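Colleague: this one's sequence-less:
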């Protein structure tokens, strides 16, 4: 079995093929291991940690909402939310007639040390930005972006920095955008025992 961590850059599709009229960058441009697939997804305009494997049973377990495994994101938002806004995010917000699960949310200060995004986000002098750490246990389509928009603080940049908890935490340590590495024996053992 293969287990790979990949730092997905901005603008890369979270799939190996693109059948559009204007082909875009895909995982195939970075990963040459055959028959390996991402566990979960990151939108094209999101960055960060992606786990890939050919272990279908593990993929199903990690993708199943009932296991509620944590995913940690660093989120740059437009504006600076106060504690009441953060509480709304923590307690779940309504997006598309669905209330999100409770989340752990905090302001990050100082801002995280991340590689610059290419292209950089727009910079508007009159509107401040800040970074949040959001830990979710579900992964609905564009959920983080929809959550911050629902409380009036649009997401400018979104980076998944880690996956897991309860004995296993996979993160971006020693990876730059576009780089990947195989899991260590200890990481693989912990991942396979992850409940």
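Modeller: Nice, I can see it. Source: prediction; values computed, not measured.
Colleague: okay, CA-based contacts and neighbour counts for the rest of this
Modeller: OK.
Colleague: which elements pack onto the helix or strand encompassing residue 72?
Modeller: Assigned by DSSP states H and E, residue 72 falls within strand 71-78. Counting contacts by 3 or more CA pairs under 8 Å, 6 or more residues apart in numbering; DSSP states H and E, strand 71-78 packs against strand 129-136, strand 155-163.
Colleague: residue 127: neighbour count?
Modeller: Neighbours of residue 127 under the rule other CA atoms under 10 Å: 9.
Colleague: measure it to residue 144 for me?
Modeller: Computed as CA to CA, to the nearest Å, the residue 127 to residue 144 distance reads 20 Å.
Colleague: same thing with residue 44?
Modeller: 14 Å.
Colleague: same check, this time on residue 85
Modeller: Counting by CA to CA - residue 85 and residue 144 are separated by 14 Å.
Colleague: next one for the comparison:
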């Protein structure tokens, strides 16, 4: 039976067990997960939070991470600005980035979700409104959601991966994990 770990990755933590590239110590998965033989299925940027899946099954890892399988990944995204439906339409049809067109995303404006506080908190400006979106993509390009929102004039302030396929971070505190069978 495959092991599958659902980890709520805090802001500032690398999606790997060691950090050999930085002369200063940065937080890694090893500070939170002491289970041998599991590896991340995909990545989540250091400045992003939320669901990171880890497994000991190479096939499952590939099925989750490989864009060929188009596994949906849903993000709760706080953006700068007050987007209307027309502003979100380019995200729904595909956005041209430097590395080509993205696949269409599912995008809905949502009320501010009841999330844990982020440490450090995001920078808030009284003169600039912010909004929350729920964005589901089926690719996994580097910093894709941030690049997509920036391309349509909505810079990302906070990015929380909420789910991958049917797996969700709901009910898992930042820095904690739950184990389930795949």
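Modeller: Received the coordinates, thanks. Being a predicted model, the structure only gives us computed values, none of them experimental.
Colleague: could the helices and strands packed on strand 71-78 of the first structure be laid out in JSON lines, adding distance to residue 107 of the first structure and mean neighbour count?
Modeller: Shown next, in JSON lines, are these (distance: least, CA to CA, whole Å; neighbours: other CA atoms under 10 Å):
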{"stretch": "strand 129-136", "distance to residue 107 of the first structure": "5", "mean neighbour count": "21"}
{"stretch": "strand 155-163", "distance to residue 107 of the first structure": "14", "mean neighbour count": "21"}
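Colleague: so can I have TSV of these showing distance to residue 116 of the first structure?
Modeller: Shown next, in TSV, are these (distance: least, CA to CA, whole Å):
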stretch	distance to residue 116 of the first structure
strand 129-136	14
strand 155-163	11
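Colleague: was I right to think residue 106 of the second structure contacts residue 92?
Modeller: Yes: contact criterion CA atoms under 8 Å: residue 106 of the second structure and residue 92 qualify, at 5.8 Å.
Colleague: where's the residue of the first structure positioned farthest from its centre, which helix or strand?
Modeller: Here the first structure reaches farthest from its C-alpha mean at residue 126, the gap being 28.3 Å by CA atoms, centre = their mean. Remark: residue 126 of the first structure resides in no helix or strand, with elements defined by DSSP H and E.
Colleague: can you give me the distance of the equivalent of it over in the second structure to residue 170 of the second structure?
Modeller: Under the alignment (TM-score structural alignment), residue 126 of the first structure maps onto residue 127 of the second structure. Residue 127 of the second structure is 32 Å from residue 170 of the second structure, where distance means CA to CA.
Colleague: which residues in the first structure form helices?
Modeller: 56-63, 83-91, 143-150, 185-192 (DSSP state H).
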